[in-house]
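Asker: Can you look at this prediction? I've put the sequence above it.
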Amino acid sequence: MGVIGLGYVGLPLAMRFAEVGIKVIGFDIDPAKVEALNLGRSYICHISPQRIQIARAVRKFEATTDFSRVKETEAILICVPTPLTRHREPDLSYVMNTGKTIAEFLRPGQLIVLESTTYPGTTEEDLRKVLEEGSGLKAGQDFYLAFSPEREDPGNPASDVALIPKVVGGYTKACLERACALYSKAVKKVVPVSSCRVAEAAKLLENIFRSVNIALVNELKMVFDAMGIDIWEVIEAAKTKPFGFMPFYPGPGLGGHCIPIDPFYLTWKAREYDVHTRFIELAGEINSYMPFYVVSKVGEALNAMGKPFNGSKILVLGLAYKADVDDDRESPSYVLIDLLRRRGASVDYYDPYIPVVKPSRKHAHLAGMRSIEWNQKAIEKYDVVLISTAHSCVNYVQLAEWARCIVDTRNVMVRFQTKPGQVWKA
């Protein structure tokens, strides 16, 4: 089988199938990734080099940039990005270009499964069209077509590809049966649904559910703060209710490839049916405003010290979008850095998982920026340390000893002894 796109979704999936004895060819357009994998190296912190080396040693995994080798496979899983354009509309170029590239190498009997999150109809309409046009074959007759949404949770040690139920929708009944048969070899529980569109919608529901609930607690954070009430204490009290409540936590903004992006795929598609997704869009507005709110709290902390933004020195602690990962996609930390610099502050960052900022489409101007070293002399020079990501490996006892002022967006400092007036919650 083949896995196209060897990132945070594709690589764990490829490793799982290799570990159950299926030979996997990994495809990627990045020669550096392909070379690293073939040498037994990992570029994702939660995928150990040992897993890759074992898969290589038993000849169950190899990586390539040669997409003509698609014809060697019986099944292809497409795990490529589905970002938004600069106008916040779906960008299916990676999916469509992948479809066009592999279409000329398709042969009868192959299974094609899209795993990338997208709006309902992408698999049955958009991807099917490019595959059929490029191959001369018909989905459901000559080759099998299905959709199965990824459910990766980077940084969560309990997240195991084998144990997370796999939702699968097929273009036809035969397509569904073939896709379920494949995934059942690597995943403990497969959840078949009636169509690709249902499977696509299920993934969007999962992510929209998180987006709107996070927006709710973010808004309540601002409301309760104005009332002098600690939102974190409120949540701790509320979650003692054994039914009818699920805790969500506020933060400096949404990050990662899913939650900040996927709801807008449905918003865009809904317009085709003259339906307005007001609730989803409102949640997006609230979550997008969070970095601005955090910066206002930094301003309050500086004012209390008699310092303006202009000329102040600020350290952003954590560049990854969540704790204990090296994934910085859509991280609100980048927005915070830009907002603080616009106000005249000198801004650095510390993140042991991301020693240097890599080039990206959205934050190309920050490429090459490096994490500072963690030591007392370095930390003491900053007017404010802004905790954006609460990595567990950070020594917060030292931070409390060394930092003049801490603005905490993750409530991490509540567990440590701090000085009066040193910590500002945001």
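Answerer: Cool, got the structure.

Asker: hey, let's count contacts and neighbours off CA atoms from now on
Answerer: Noted.

Asker: Could you measure from the closest residue to Thr64 other than its chain neighbours over to Gly7?
Answerer: Nearest residue to Thr64, sequence neighbours excluded (C-alpha to C-alpha, 6 or more residues apart in numbering): Phe27, at 5.2 Å. Using C-alpha to C-alpha, to the nearest Å, we find Phe27 at a distance of 10 Å from Gly7.

Asker: Next up, a structure to set beside the first:
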Amino acid sequence: MPADLAVIGLGHHGLPLAQAATAAGIDTIGYDTDPRPVAELAAGRSPVDGSLTAPEIRRMLAGGFRPTTNTAELGRVRTAVLCAPTPLGPDRTLDLTAVTDAARALATRLRPHTTVLLESPVPPGTTEGLLREVLEAGSGLRAGRDFHLAYSPGRLDPGSRTHGFAGTPKVIGGLTPACTESAAAFYGRLTDKVVRARGPREAETVKLLETNFRHVNIALVNEMAVLCHELGVDLWDVIRCAETKPFGFQAFRPGPGVGGHGAPVDTIGAHRPLRLVELAGQVNERMPQYVVQRAATLLNEHGKSARGARILLLGITYKPDLPDRQGSPADEIARRLMDLGAAVSYHDPHVPDWRVRELPVPRADSLYEAAAHADLTVLLQHHRTYDLQGLSVKAQLLLDTRGATPGGAAHRL
């Protein structure tokens, strides 16, 4: 059965796109080489990363969305969007294996006049280089002449109630002006504003800049958190005052580490490294160790040792009110605390099971009882369900790594 759109890659990025397209009345299929997420989605169940809820999945299915592993479906669409994951490899460059595999699957079914879009984070030059070569070699068609090819950086704020798909501008860079306009016509059905980049390289570099901007600024406030603790300065009050400046400042806040799917890229293949991004990565990667250091110091100040201490970790996801644990610093913090001999338990309303080093971490059923029993409670993620005022009363000792507790109610990072 023909469809208007194929979303290739049904992960945290592809699913919200498919959701937006289905809601806009676009006949959409979702393709993935892994049969497990396809089966889960077809059954109306939420994916593991929690990018969409089960009711949202069921609404998509009712709206005509069809998940599939059948490559034949890819030859019946007008538009195909590649949303394959690109994790950091051992050399800290983006691994394009999944993008290449997705492109090969599409190439065998690619028809003339199809619009092919890439949204995965990739090094500049990938769309007109690797992707174009794979598609042309597998299809016998020529990009820019027989089919349209463009790049649009994915822009998602998971769990946000204010930054939805329609209200977030889409940047587009096509191989040719006609490719750009074809992509703009598609995205114009999903979003209120389309921004045309000069070309695919510029559009690809937009994603690079946006991701690195976040990590560099988080690294700055993470270093400020360490400094302000040493100086006895309330950093959260500093940020509160600084963000009143109407120009030249954007507020970022420190935390126990940096999670999420957008990894900072400090080197682009053989090109020169981005030294500031490299340094920011080092700063952010030290934060879990710093949290553990602060935890041990607090215990010592209260006459207790980390060895044998009962430590409760609150919120182990990378973002509030979501079950997604991608890149969450909680795993490293738990490992380091265990290495010190601490007895670690956790509470998170969105994560029913948690394993560290292949061993289950005890889950607290009653938050207040667990906090009262623990020698130290560490808030790693502030979910809306947490009553921090009440928690600060119940907990023997509370370390707040998010600055979310009322002033004076806890020890802040």
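Answerer: Everything's here; your move. As the structure is a prediction and not an experimental result, all values here were calculated from the model.

Asker: Next, the TM-score between them, please.
Answerer: The TM-score (TM-score structural alignment, normalised by the length of structure 2) is 0.93; 408 aligned residues with a C-alpha RMSD of 1.9 Å.

Asker: circling back: trace the residue nearest to Thr64 of structure 1 over to structure 2, please.
Answerer: Mapped onto structure 2 by TM-score structural alignment, Phe27 of structure 1 lines up with Tyr31.

Asker: likewise Asp91 of structure 1?
Answerer: Matched by TM-score structural alignment, Asp91 of structure 1 corresponds to Asp95 in structure 2.

Asker: now the helix ranked longest in structure 2: which residue numbers in structure 1?
Answerer: Assignment by DSSP state H gives helix 200-231 as the longest helix of structure 2. Counting by TM-score structural alignment, helix 200-231 of structure 2 pairs with residues 196-227 of structure 1.

Asker: quick one: buried residues of the matching stretch?
Answerer: By neighbour count on 16 or more other C-alpha atoms under 10 Å, the buried set for stretch 196-227 of structure 1 is 196-204, 207-208, 210-222.

Asker: returning to that earlier point: gap between the longest helix of structure 2 and the chain center?
Answerer: 15 Å (C-alpha atoms, centre = their mean, to the nearest Å).

Asker: what's the mean gap between it and the aligned bit of structure 1?
Answerer: With mean C-alpha distance after the TM-score superposition for structure 1, helix 200-231 of structure 2 departs from structure 1 by a mean of 1.0 Å once superposed.

Asker: Can you tell me what sits against the next helix or strand after that helix?
Answerer: Note on helix 200-231 of structure 2: by DSSP states H and E, the next helix or strand toward the C-terminus is helix 235-242. For helix 235-242 of structure 2, contacts defined as C-alpha atoms under 8 Å, 6 or more residues apart in numbering pick out 224-225, 228-229, 249, 251-253, 403.

Asker: Could you pull out the buried residues of helix 235-242 of structure 2?
Answerer: The neighbour-count criterion (16+ other C-alpha under 10 Å) identifies 235-236 as the buried residues of helix 235-242 of structure 2.

Asker: Quick one: map Leu279 of structure 2 onto structure 1.
Answerer: Under the alignment (TM-score structural alignment), Leu279 of structure 2 pairs with Leu282 of structure 1.

Asker: oh, I was asking about Leu61 of structure 2
Answerer: Leu61 of structure 2 maps onto Arg56 in structure 1, by TM-score structural alignment.

Asker: do the same with Val378 of structure 2
Answerer: Using TM-score structural alignment as the criterion, Val378 of structure 2 maps onto Leu386 of structure 1.

Asker: average distance between the one helix or strand its match maps to and structure 2?
Answerer: Using DSSP H and E, Leu386 of structure 1 sits in strand 384-387. With mean C-alpha distance after the TM-score superposition for structure 1, strand 384-387 of structure 1 departs from structure 2 by a mean of 0.8 Å once superposed.

Asker: Gly10 of structure 1 and Ile4 touch, don't they?
Answerer: Yes - counting by C-alpha atoms under 8 Å, Gly10 of structure 1 does reach Ile4; the two are 6.8 Å apart.

Asker: joint contacts of the two?
Answerer: Common contacts of Gly10 of structure 1 and Ile4 (C-alpha under 8 Å, 6+ apart): 78-80.

Asker: which of these has the most neighbours?
Answerer: Cys79 (28 neighbours; other C-alpha atoms under 10 Å).

Asker: Centroid-wise, who is the farthest residue in structure 1?
Answerer: Ranked by distance from the centre of structure 1 (C-alpha atoms, centre = their mean), the top residue is Gly306, with 38.5 Å.

Asker: So that residue versus Ile387 of structure 1, what's the distance?
Answerer: Separation of Gly306 of structure 1 from Ile387 of structure 1 (C-alpha to C-alpha) stands at 21 Å.

Asker: The residue nearest to Thr64 of structure 1 contacts Ile4, correct?
Answerer: Yes - with contact defined as C-alpha under 8 Å, Phe27 of structure 1 and Ile4 form a contacting pair (4.6 Å).

Asker: Please name the residues that touch the residue nearest to Thr64 of structure 1.
Answerer: So Phe27 of structure 1 contacts 2-6, 34, 63-67 (C-alpha under 8 Å, 6+ apart).

Asker: What of Val292 of structure 2?
Answerer: 333, 336-337.

Asker: try Pro329 of structure 2
Answerer: With C-alpha under 8 Å, 6+ apart, Pro329 of structure 2 has these contacts: 256-259, 288, 316, 318.

Asker: could you redo the last one with a cut-off of 10 Å?
Answerer: Shown in contact with Pro329 of structure 2 (C-alpha atoms under 10 Å, 6 or more residues apart in numbering): 255-259, 284-285, 287-289, 291, 316-318, 380.
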